[in-house]
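Engineer: Pasting a predicted model and its sequence here:
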Amino acid sequence: MKAAQAKPPRGRRAKPLRAEELCNFTEGLAVLVGAGLPLDHVLETVSFMHDSGRVRALTAEMLLAVRGGASLTRAMAEQNGVFSPAYLGLVQAGELSGALAKVLDELAKGLRRNLEIKRHLLTVLLYPAVLLAVSFLAILFIMIYVLPTFVGVFNDMSTPLPPTAAFLLGLGSFMKENSLLLGLAFAAALGVVFWAMGNQAARQVIDRALLRFGPQRNVLANWLTSQYFRTLGLLVEGGVPLPEACRQATAAVGNRHFRRGLAGVEALLKEGRSLGGALAAGKVIPAAPLRMVVLGEEAANLPTMLGYAARHLENKVKTDIDRVVRLVEPAIILIMGVVVGFIVVTMINTILSLTQGGI
């Protein structure tokens, strides 16, 4: 059972729906299909339910395909990349098993949960990000506009400056005199970052580094594993064969290095390896959730265990992020206080020492 059976025609790749649009679209499909409405009426109603022009255009094209005899999976696949392979696989599994409403409902719940978690992460990370930006700008303002005002005062005194004060004043003067150059360098750095995000080879290196180095690697690995397990569990529960389900779940993961580690799972399963053994060979799934997969296989209850593991990992990610944020916020304030305090104390001590020395 492969979603690839409904291959889209070649042409311009359409932009996927935004996460909120896709979630609302799927929830609408689930409710209306569950109510027993014909598929064309379902699509018409979903179109009326949404204000988004993209959703309305999408449902209009799908409606034409369905009225022309296409299945829902085929109508979705013809939209050239709007729906992921995992999404198409789940819908096709629901159509073939006669449980489309149930599959759509589970898919909608999964999408909604993912959206809520992402919003939670954005919310808790927003304040530290703003605090860090304000702190950086405040220190930059002091270095460029405040410190250089002391240069003229100290130049009128014949007494040599202490090394620390001389360094700070020299740095401030350099930053002020070369502010345009520094601004261009910062803009160039941003350009390199945006280029790297769009370059396949650079993204591979970045994704690998994020998973292997830094304090975020464990949180990111748990997050990616939860997404993989949730998609895989839904696909297996929907009746998709395990090798094909693994292929589609892997394609739905955003991190390239993580996908690369899971690329051989499908082949290993076809060779007779267990899912736990195949995932272990990829060396990207953490040990604890990997153990849950093994237990799920031994109990012949893999979809349930995958869903449980996904929820457990999602909750762990939220807890870890909240804990880190609670530590980062006071750390940023402390660092800013130390830096600003160091500058102020250095300048005051310099003024006092020069004044007393000149008396």
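Structural biologist: That came through fine. Numbering: from 1, shown residues only.
Engineer: Going by C-alpha atoms from here, please, whenever you check contacts or count neighbours.
Structural biologist: OK.
Engineer: Distance from stretch 216-236 to the middle of the chain?
Structural biologist: 12 Å (C-alpha atoms, centre = their mean, to the nearest Å).
Engineer: An error on my part: the question was meant for stretch 289-308.
Structural biologist: Taking C-alpha atoms, centre = their mean, one finds stretch 289-308 lying 25 Å from the centre of the chain it belongs to.
Engineer: what do you get for stretch 334-346?
Structural biologist: Centroid separation between stretch 334-346 and its chain, computed with C-alpha atoms, centre = their mean, is 34 Å.
Engineer: One more to weigh against that first structure:
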Amino acid sequence: MAISRSAAKKTTATTSTARDNPLSLFVWEGVDKRGVKMKGEQASKNANMLRAELRKQGITPNVVKVKPKPLFGSSGRTISPKEIAFFSRQMATMMKSGVPIVTSLEIIGGGQKNPRMKKMVDQVRNDIEGGSSMTEAISRHPVQFDELYRNLVRAGEGAGVLETVLDTIASYKENLETLKGKIKKALFYPAMVIAVAILVSAILLIFVVPQFEETFKSFGADLPAFTKIIVAASRFMVSWWWVFLFGTIFAIVATVIAFKRSPAFQHFVDRMILKVPVVGQIMHNSAIARFARTTAVTFKAGVPLVEALDTVAGATGNTVYEKAVHRMRDDVAVGYPLNMAMKQTALFPHMVVQMTAIGEEAGALDTMLFKVAEYYEQEVNNAVDALSSLIEPFIMVVIGVLVGGMVIGMYLPIFKLAMTVG
């Protein structure tokens, strides 16, 4: 018994030492056996150990030093969902090829250009080397690996099919990012064009219209009503432009903060977006596609349906659907079939409910939900393409009203004067 305790203490001490002395990244330069100059980067506990390792590889090191940190700190850019998806794909590919998990992480970490991503992968590898499971290691990074990711990895480790689950996660995240990219593209373009149109209008009101106003005063004639409105707007902007600027910034910041911190406000905004023509339907279809694919992935990985629904709720991308999925989870927990729980929310189309019912009866729920996801993802793609075509004339109308209307208002007095002289 004493020996066991001693061994346990020794193991604990070794693990603690390993964690207290993390690997550092070194840059080195050297010459191989042929006299060819070589250089590279490699992680090691200290410079002497790295020199010994290089000599084993037949390289005589001349320079070995710790890699300097970037000028603005080692943070670099944030870790994007696409990087997590690519990380999952790399892990799945290497593990399926028989590469041990620690070696896979070492290879992936060495190929990272994003300092934050590299640091995170190295931390995951160190934790696993110290005896942690993959689930425990990624749980220390909840921002990058959300609850859904952790639950799927836990299920994959429990069933001994981690590489298959990681491959499924990679496909899921790739499809999800493609879908999100489509929606952002559809909404970003018109928003930017309208913002530029408003900016141009503000510049005209502050710098151009006052010049016209000086000219109008020399006419001595009464200005048209439309021109008077533009001149009044110009005077307001010249005197109070800072109120308009800071008021706009404050409104945007306040809205963003309220959306992030107030669930009630976020629910209100999400509910209003779903009611917007065309855009609302795209958001409906997107939420259904994300729900179907996420549920299918978790269910296929072996996560119980009730637990899967609890995880899926936050992945729908809309708080209206999130609350609906929570209600569905409660219904399923007391014995209702999933299709009946979906029907009670009044958010899912009849086709989705019926396909879910068929999948439950046939014991192929994940297969049916994958088909639902593919169908609605295609619907989103088609709707986004159609929206892009519809938005172009709408943008032209907005620009015409804002900029063109202002130009016409400025030239109306000149036309009136010309008619009077004629």
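Structural biologist: On my side now, so go ahead. Given the structure is predicted, the values throughout are model-derived calculations rather than measurements.
Engineer: Tell me the residue in structure 1 aligned with Ala251 of structure 2.
Structural biologist: Using TM-score structural alignment, the equivalent of Ala251 of structure 2 in structure 1 is Ala189.
Engineer: Ok, Thr356 of structure 2 next?
Structural biologist: Thr356 of structure 2 maps onto Val293 in structure 1, by TM-score structural alignment.
Engineer: what's near enough to touch that match?
Structural biologist: Neighbour list for Val293 of structure 1: 275-276, 302, 305-306 [criterion: C-alpha atoms under 8 Å, 6 or more residues apart in numbering].
Engineer: What separation do you get for the spatially most central residue of structure 2 and Thr11 of structure 2?
Structural biologist: Central residue of structure 2 (C-alpha atoms, centre = their mean): Pro81, 5.5 Å from the mean position. For Pro81 of structure 2, the distance to Thr11 of structure 2 equals 36 Å [C-alpha to C-alpha, to the nearest Å].
Engineer: Now do stretch 84-99 of structure 1: which range of structure 2 does it align onto?
Structural biologist: Stretch 84-99 of structure 1 covers residues 146-161 of structure 2 once aligned (TM-score structural alignment).
Engineer: whoops, stretch 149-169 of structure 1 was the one
Structural biologist: On structure 2, the counterpart of stretch 149-169 of structure 1 by TM-score structural alignment is residues 211-231.
Engineer: quick one: contacts of stretch 317-336 of structure 2?
Structural biologist: Counting by C-alpha under 8 Å, 6+ apart, 266-267, 270-271, 287, 290, 306, 309-310, 312-316, 338, 341-342, 345, 347 sit against stretch 317-336 of structure 2.
Engineer: circling back to that earlier point, and the match of stretch 149-169 of structure 1, how far out from the chain's middle?
Structural biologist: Stretch 211-231 of structure 2 has its C-alpha centroid displaced from the chain centroid by 50 Å (C-alpha atoms, centre = their mean).
Engineer: What lines up with Glu374 of structure 2 in structure 1?
Structural biologist: Aligned partner of Glu374 of structure 2 by TM-score structural alignment: Arg311.
Engineer: The helix or strand encompassing its match vs structure 2, mean deviation?
Structural biologist: In this assignment (DSSP states H and E), Arg311 of structure 1 forms part of helix 302-358. Compared with structure 2 after fitting, helix 302-358 of structure 1 deviates on average by 2.1 Å (mean C-alpha distance after the TM-score superposition for structure 1).
Engineer: Please name the spatially closest residue to Phe265 of structure 2 (chain neighbours excluded).
Structural biologist: Nearest-residue entry for Phe265 of structure 2: Phe259, 5.9 Å, with adjacent residues in sequence omitted and distances by C-alpha to C-alpha, 6 or more residues apart in numbering.
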